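Asks: got a structure for you, letters missing:
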């Protein structure tokens, strides 16, 4: 798909259809959905089409928000179809994923700024619009953080409010995307003190999600990953809470397949243990269970596991062998084989 000549062939009929359809034509929805997949797959090769695609998505979102405001003031009118704003947000996510900072000139040239519109989408009463809005926020954090950053004072209060421990069924996907995007924002802020202002509120919303046994599994997993990622960059704010969520955190992520998100979350969790070792003491067996479920941890994470296990072995002294026996043979054997403890 990144071959320019092949992409040109593919885009020719799509461009033809694009030019024929109005912004409120129902056939535009599947076309924008198709283009979302194309932009992600094409990556930088899509650059020639990016400005016109961006401008149309922006126009659709802007118009849809105006229409929705008008409808809220006079509900005798027909409610606007939210499908258009959703697919436009999703296509912008595709552009951001595919082009990254190449898209920054377009993102920064609109008036009002695109992020002003996205924040309005985060306040939209329809959860599906908020869901796509938070997906775009997360993609901007990953690929265009410097574009997103000045607008985070408007984004973060909405994001934090979306993090409910018992969301209605129709709100779950929006909450999932909000939790995920918070983790991406944390990673890209890193140790920058500017992020600290939101950490206490985020932690106070994320921990109850993790501790709620009735919470959807996907939301518990996203909350755990984001707590870990915040812990990686701002451990001093999270470590004092470790004892309250350590067991639930390990249980939420123990069965997740190895990937970079999980790796960064576990590196954060290990950072919290190093900052507050007593916070894991009563749930140390859950940590060990989670450690041995890893197949291919990164070298950095593997070293953190080793350091923590060796430190706890040293602290336990003569009681270490009894502690290992209490874990069961599978965990004990894997810990010995991998980490020589």
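Replies: In hand now; what should we look at? Just so you know, these numbers come straight off a predicted model, no measurement behind them. Residues are numbered from 1 along each chain as shown.

Asks: okay, CA-based contacts and neighbour counts for the rest of this
Replies: Fine.

Asks: may I ask which helix or strand encompasses the residue minimising distance to the centre of the chain?
Replies: The residue lying closest to the centre of the chain (CA atoms, centre = their mean) is residue 180, at 2.2 Å. Residue 180 belongs to helix 172-189 when assigned by DSSP states H and E.

Asks: what do you get for residue 322?
Replies: Assigned by DSSP H and E, residue 322 falls in helix 320-327.

Asks: residues of the longest helix along the chain that come out buried?
Replies: Criterion DSSP state H: the longest helix present in the chain is helix 50-73. Neighbour counts using 16 or more other CA atoms under 10 Å place 50-51, 53-54, 57-62, 64-65, 68 of helix 50-73 among the buried residues.

Asks: which pair in the residues you listed spans the largest distance?
Replies: 50 and 68 (26.7 Å; CA to CA).

Asks: so where do the helices sit in the stretch 1-150 of the chain?
Replies: Secondary structure of the stretch 1-150 of the chain by DSSP state H, counting those that start in this stretch: the helices cover 4-20, 28-42, 50-73, 83-99, 104-109, 114-122, 127-143, 145-148.

Asks: quick one, the second one and helix 83-99 angle?
Replies: Between helix 28-42 and helix 83-99, the angle formed by their directions is 10 degrees, by axes from the mean of the first three to the mean of the last three CA atoms, to 10 degrees.

Asks: and helix 28-42, what does it pack onto?
Replies: The contact analysis (3 or more CA pairs under 8 Å, 6 or more residues apart in numbering; DSSP states H and E) places helix 28-42 against helix 4-20, helix 83-99.

Asks: so what's residue 261 closest to, chain neighbours aside?
Replies: Once flanking residues are discounted, residue 261 sits nearest to residue 225: 7.0 Å by CA to CA, 6 or more residues apart in numbering.

Asks: can you tell me which residues contact that neighbour?
Replies: 180, 183, 253, 261, 262, 264, 265, 266 (CA atoms under 8 Å, 6 or more residues apart in numbering).

Asks: between those, which is nearest residue 163?
Replies: residue 180 (10.5 Å).

Asks: isn't the closest one right up against residue 224?
Replies: No - judged on CA atoms under 8 Å, residue 180 makes no contact with residue 224 at a distance of 9.8 Å.

Asks: let's bring in a second model and compare:
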């Protein structure tokens, strides 16, 4: 058995333990109480310069065990010293950085269990962003030196709150000026601020989209600008988050995305067609977002599908089975119905994409794909359909048989 006390009180041991946490993950759960006790014992012994290592270990532990941490006996050990330090540090103290990162992991792990700590954390993040934005233009009035890292860490913690609290974060957002602050951050010159801001935009779109509505046109425009060829080359991580955020907004606001659909589709088609060497996450998000835009605005996307359907379907094959992939395929089905003649020449690619599904749990979604495939089969005729099937691999044909074709 691991001597957790030895790991906790030694700096070298604590660094090693952080690595162990990542590897052991849920296997740590049975020993969670003793691990927390020893980590917090170390908390009382460490000097200021070593606290980052400890915060990292606590955050990594939260990431590893997730919701298992959400028990009163664990929170009674973990939270009081962290909150005491949180209250002790000034808004311009750089020692706050690792604590903000630690709280982000804890908020995500605790989920709704973090609600008892949420309001002061939320309000402080808002305050930090405000004062740093002021410091950027008027140091004398702000009274602090500008440091973009404060904004990045605060945006990331707000994302952690949105992810952890879900729709419960709405009451906090509703009584704040987060929407306007977020739009400012989405247009910031610093790429890492835009990256974190666009991630938060996507998170808020999922849990409280109505609070984004008054500025939805601006958010969509700003996000779309991050997908230009030049912008992607300059900051691929920003483009990735912008792409994802647009997709999340699309499934919430529907026709409100119409003004930017063609611009975004053009940018994402270029990404898919020139994807060699690009970030895999950007390619997958591009395919998902094209699908989501096609799902909510098929009449706008369908006339242009011939230009990108093959690269789109190739990328869809790479995506694991989940709700995002389902959204993308609902868009593919909508396009197939709206413009069957524009997709039939790439039917082999479409069928390969459908065959990439290992399991479809939704009967409604299964039926939707089945109807599209039967529609093609009827349109082409038996002989032409079978010729097309002969170009597929046997396992692909087998998976397609689940749809009765």
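Replies: Structure received. Small disclaimer: the values here were computed from a predicted structure and weren't measured.

Asks: about what we covered before: would you mind putting the helices of the stretch 1-150 of the first structure into CSV with distance to residue 292 of the first structure alongside?
Replies: Converted to CSV, those look like this (distance: least, CA to CA, whole Å):
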stretch, distance to residue 292 of the first structure
helix 4-20, 45
helix 28-42, 35
helix 50-73, 45
helix 83-99, 33
helix 104-109, 43
helix 114-122, 39
helix 127-143, 30
helix 145-148, 35
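
Asks: relative to residue 320 of the first structure, which of those helices is closest?
Replies: With CA to CA as the measure, helix 127-143 is the member of those nearest residue 320 of the first structure (42.2 Å).

Asks: which helix or strand lies directly C-terminal to the strand or helix carrying residue 13 of the second structure?
Replies: Per DSSP H and E, residue 13 of the second structure falls inside helix 11-24. Per DSSP H and E, the first helix or strand lying C-terminal to helix 11-24 of the second structure is helix 32-45.

Asks: what range in the first structure matches that following helix?
Replies: Per TM-score structural alignment, helix 32-45 of the second structure has no counterpart in the first structure.

Asks: returning to what we had before: can you tell me how far the counterpart of the residue nearest to residue 261 of the first structure in the second structure is from residue 195 of the second structure?
Replies: Matched to the second structure by TM-score structural alignment, residue 225 of the first structure sits across from residue 288. Distance of residue 288 of the second structure to residue 195 of the second structure, computed by CA to CA, to the nearest Å: 19 Å.

Asks: that older thread, following element in sequence after the helix holding residue 180 of the first structure, please.
Replies: helix 199-211.

Asks: distance from that following helix to the second structure after superposition?
Replies: After superposition onto the second structure, helix 199-211 of the first structure sits on average 2.6 Å from its aligned residues (mean CA distance after the TM-score superposition for the first structure).

Asks: report the angle between that helix and helix 172-189.
Replies: Angle, helix 199-211 of the first structure to helix 172-189, by the same axes, to 10 degrees: 140 degrees.

Asks: and which of the contacts of residue 225 of the first structure is nearest to residue 315 of the first structure?
Replies: residue 266 (22.0 Å).

Asks: wait, the closest one sits on residue 228?
Replies: Yes - with contact defined as CA under 8 Å, residue 266 of the first structure reaches residue 228; the gap is 6.2 Å.

Asks: trace residue 147 of the first structure over to the second structure, please.
Replies: Matched by TM-score structural alignment, residue 147 of the first structure corresponds to residue 211 in the second structure.

Asks: what is the burial count for that match?
Replies: Residue 211 of the second structure has 16 neighbours, counted by other CA atoms under 10 Å.

Asks: got the contact list for it?
Replies: Per CA under 8 Å, 6+ apart, neighbours of residue 211 of the second structure: 173, 174, 179.

Asks: so among those residues, which aligned pairs are also touching in the first structure?
Replies: When you map the contacts of residue 211 of the second structure onto the first structure and apply both residues aligned by TM-score structural alignment, their matches' CA atoms under 8 Å, the shared contacts are 173, 174.

Asks: among the contacts of residue 211 of the second structure, who's most crowded?
Replies: Most neighbours among the contacts of residue 211 of the second structure, by other CA under 10 Å: residue 179, with 20 neighbours.

Asks: can you find the partner of it in the first structure?
Replies: By TM-score structural alignment, residue 179 of the second structure lines up with residue 115.

Asks: wait, its match touches residue 150, no?
Replies: No - counting by CA under 8 Å, residue 115 of the first structure does not reach residue 150; the two are 9.5 Å apart.

Asks: about what we covered before: if I pick the residue nearest to the centre of the first structure, what's in contact with it?
Replies: The neighbours of residue 180 of the first structure, taking CA under 8 Å, 6+ apart as the test, are 138, 222, 223, 225, 226.

Asks: same thing but 7 Å
Replies: The contact partners of residue 180 of the first structure, by CA atoms under 7 Å, 6 or more residues apart in numbering, come to 138, 222, 226.
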